[in-house]
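> Show me how the following folds:
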Amino acid sequence: MSLATAPFSPSSATIAVVTYNRSGLLTRLLESIERMDPKPGHIVIVDNASVDDTADVVESFRERVGTRLVYRRLETNTGGSGGFSEGMRVAYELGSEWIWLMDDDVEVLPDGLARMGKWAPRFRSIQGRRYDYDGSEFYWQYRVAEKMGIPIPFAPAGFDESGYKEMNSGCFEGMFIHRDIVAKIGLPDPRFFIYWDDQLYGWLASRHTTSVIVNEFVLRRTREIKQWDMGIRHMNASSDAYRYYIMRNRAHIKQYYRALGVYRRIPFAAGTALTFVKELIRLLAVERTVRGTSHLFRGLRDGGRIARDRAWKPMPPLSASQPVA
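Okay, the predicted model is just below:
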């Protein structure tokens, strides 16, 4: 359990949002933040070089959102990984004690920050719950099989009277993390571009503190995603880009495991094989096609180059005394 015992102050928190060419979804998120009570001290919007009216939308909320809004437009699209790395950096340099990460395709429930804040005196890496697009309770895979580096899809969904469960993963769609942990593990790794970055970051956090998912609904997804209903779980549709990075980025996880002395070749290879099979099933069952397998193989090939890179190093820790921007 964390050593944090001070009462939570909403003004000490920053919501960091990454967006890319989805100004309509961003509008819904900012409208929900406008309705929040209490509000965070800052909102950081990282724009991944959008070519739509995102900048105008952000400016239209600057005076009405009810808290300080910081806008960072990147020169190139760095993916979710690069966007969250930059959002975390800006929030950290603003002196934020708590950083709440989220995509642009969610909205915050009005008392969401208060619900997260009530756990802040006890824990320093917290994940809240969210409703899916249709209002159903979204199940998130909060535990990973560490040696294999993959999520456990059937970890128990229910909560006991404690109201929380320990986790060893993370999701940037709602991660609520204290700056002390960010200082120790560094910024999210932008080299992932997309996929596995948040799982790894949450795993890194769990090595330094008791990380938990709490029985608090704080977000609602606002974008519908094609799914295969498996009864007790769902499998979402994907894309060629996701298929590529799902396989390529296994190599980045392997390098982190090596650097931290937890890499075991056979279990990790089994995790990679299971990931490959899962993506084949996703193609057949959700998207009803076999086209796209070439991107899985291409990801494996490029991942091999990353895994052989002897100059590769993990993201460095930050200085806890880093000056406020």
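
> Every contact and neighbour count from this point should use C-alpha atoms.
Will do.

> so what's the residue nearest to residue 176 when sequence neighbours are not counted up against?
Using Cα to Cα, 6 or more residues apart in numbering and skipping the chain neighbours, the partner closest in space to residue 176 is residue 100 (4.4 Å). If you count contacts by Cα atoms under 8 Å, 6 or more residues apart in numbering, residue 100 has them with 13, 14, 15, 16, 174, 175, 176, 177.

> Just give me the neighbour total for residue 180.
Neighbour count for residue 180, taken as other Cα atoms under 10 Å: 18.

> and what of residue 61?
As a burial measure, residue 61 scores 16 neighbours (other Cα under 10 Å).

> do you know how far it is from residue 104?
Noted for residue 61: a distance of 15 Å to residue 104, by Cα to Cα, to the nearest Å.

> ranges for the strands of the chain?
Here the chain has its strands, by DSSP state E, at 13-19, 42-47, 68-73, 98-103, 106-108, 125-131, 144-145, 150-151, 164-166, 175-178, 211-221, 227-229, 234-236.

> residues of the second one that come out buried?
Yep, that's strand 42-47 we're talking about. Neighbour counts using 16 or more other Cα atoms under 10 Å place 42, 43, 44, 45, 46, 47 of strand 42-47 among the buried residues.

> export those to a markdown table and tack on distance to residue 65?
Formatted as a markdown table, those follow (distance: Cα to Cα, whole Å):
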| residue | distance to residue 65 |
| --- | --- |
| 42 | 10 |
| 43 | 9 |
| 44 | 12 |
| 45 | 13 |
| 46 | 16 |
| 47 | 18 |
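
> which two from those residues end up farthest apart in space?
Farthest apart among those by Cα to Cα are 42 and 47. That separation is 16.0 Å.

> hang on, the earlier thing: go through the buried residues of strand 42-47 and name the one nearest residue 253.
residue 46 (24.9 Å).

> Please provide the structure for the following sequence as well, for comparison with the first:
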Amino acid sequence: MRVTAVLVAYNRRELLRESLEALAAQSRPVDRLVVVDNASDDDSAAVAAELLEHWGERGRLIQLTENTGGAGGFATGIAAAVAEECIDWVWVMDDDTVPGTDALAGALDAHAKYRETGQDDLAVMGSRVVWTDGEDHPMNTPKAKIRAGATERERAAAAGGMEIRSISFVSAFLRADRVRDLGLPIADYFLWNDDFEYSARLLRGARGIYVPGSVVTHKTAKRGSSDQDPGPRFFFEVRNKLWVFRESPALSGWEKLLYSAATARRWFRTFRASSDRAQLRDCLRRGWRDGWRTKPRPTRQVLRDTGVPVDVMVAVDRLSKLEER
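Modelled structure (predicted):
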């Protein structure tokens, strides 16, 4: 198995340094590394360039001229990764994710155990994500897949994991061939729900597991769940979730109903915990309007003229056509 790590950076130079040093220290070395700098205005690009020097041809820095959000950054980096036909897995993370020494080794060990139990239909793996206190991070702790069959649960358990239906981009392993078949994350999401939509799309008709033996630290400012007060970002939560339910093939009909109910409960908790409900109401109004009246633009259109290198843009164009089918 050959693995390319894709790290998206934006204005967190010190955390970026820590993350890149952790990637370089993996007990099972990463085969390739792509760092996408989302037009940072600190020294993130310089930090990445410095630490990529020892990677030689195995490392690549892509400096975008516009901030395309996490969604655009991951679409760019994943396109660059899978353009190399020899790559089997793409390991994605943000610049505030610090992998443990055995994070990659743990994931690949789980994959090997999974293959021993039957067909190699594994499309996605997710690491155990902890906060700085070593406890599970509630923002990135997945739930078991609803209505998973007995065989699916048994195979996941035999690999030391748990069957999943979606995963966050905080240390997710994406099967490169599956990406080549189904396309890229939708860059127009900008942030929030891009990882939910994309991982659910890759996992529809395929298998995914949560791997506790692969551990990373998500160094957010606070240890909180996704329903805590998001401030102005709540606009993206509302608009993008409606885009998922209306436009994406990631979920079946019954799943859309189930996730819609869960979303309503989460929004209620968000409002209840907020100290600025007027701002959230404005985000809800605008997000609801745009979520119903618009749909995501093609990823190739969003990333055009944002500094994506020509060879990567060729891959984006090809993979974006799959997303548009």
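
> Show me the subset of the contacts of residue 100 of structure 1 that structure 2 keeps too.
Retained in structure 2: 13, 14, 15, 16, 174, 175, 176, 177, out of those (criterion both residues aligned by TM-score structural alignment, their matches' Cα atoms under 8 Å).

> Aligned counterpart of the fourth one in structure 2, please.
Using TM-score structural alignment, the partner of residue 16 of structure 1 in structure 2 is residue 6.

> Around that match, how many other residues sit close by?
Other residues near residue 6 of structure 2 come to 28 when the count uses other Cα under 10 Å.

> Who are the contact partners of it?
With contact set as Cα under 8 Å, 6+ apart, residue 6 of structure 2 has these partners: 33, 34, 35, 36, 74, 77, 78, 81, 90, 91, 92, 93.

> mean offset of the lengthiest helix in structure 2 relative to structure 1 (after superposition)
As assigned by DSSP state H, the longest helix anywhere in structure 2 is helix 253-273. Superposed on structure 1, helix 253-273 of structure 2 shows a mean distance to its aligned partners of 4.3 Å (mean Cα distance after the TM-score superposition for structure 1).

> Show me how far that helix is from its chain's centre.
Taking the mean of its C-alpha atoms, helix 253-273 of structure 2 sits 21 Å from the chain's own mean (Cα atoms, centre = their mean, to the nearest Å).

> What's residue 67 of structure 2 aligned with over in structure 1?
Residue 67 of structure 2 maps onto residue 77 in structure 1, by TM-score structural alignment.

> how close does that match sit to residue 124 of structure 1?
Distance from residue 77 of structure 1 to residue 124 of structure 1, counting by Cα to Cα: 30 Å.

> Look at the two and report which has more neighbours.
Comparing residue 77 of structure 1 with residue 124 by other Cα under 10 Å, the one with more neighbours is residue 124, at 27 against 16.

> can you pull out the helices in structure 1?
Using DSSP H, helices in structure 1 cover 23-34, 54-61, 79-93, 112-117, 179-185, 197-206, 240-248, 250-260, 265-285, 293-307.

> Using a markdown table, lay out these together with distance to residue 165 of structure 1.
Formatted as a markdown table, the helices of structure 1 follow (distance: least, Cα to Cα, whole Å):
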| stretch | distance to residue 165 of structure 1 |
| --- | --- |
| helix 23-34 | 27 |
| helix 54-61 | 36 |
| helix 79-93 | 25 |
| helix 112-117 | 14 |
| helix 179-185 | 19 |
| helix 197-206 | 13 |
| helix 240-248 | 27 |
| helix 250-260 | 24 |
| helix 265-285 | 24 |
| helix 293-307 | 33 |
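
> if we can go back for a sec, for the residue nearest to residue 176 of structure 1, give its distance to residue 270 of structure 1.
For residue 100 of structure 1, the distance to residue 270 of structure 1 equals 33 Å [Cα to Cα].

> Give the aligned equivalent of residue 186 of structure 1 in structure 2.
Matched by TM-score structural alignment, residue 186 of structure 1 corresponds to residue 183 in structure 2.

> Could you report the distance from the most centrally placed residue in structure 2 to residue 90 of structure 2?
Closest residue to the average C-alpha location of structure 2: residue 169 at 2.2 Å, with Cα atoms, centre = their mean. Distance of residue 169 of structure 2 to residue 90 of structure 2, computed by Cα to Cα: 11 Å.

> One more: residue 210 of structure 2?
16 Å.
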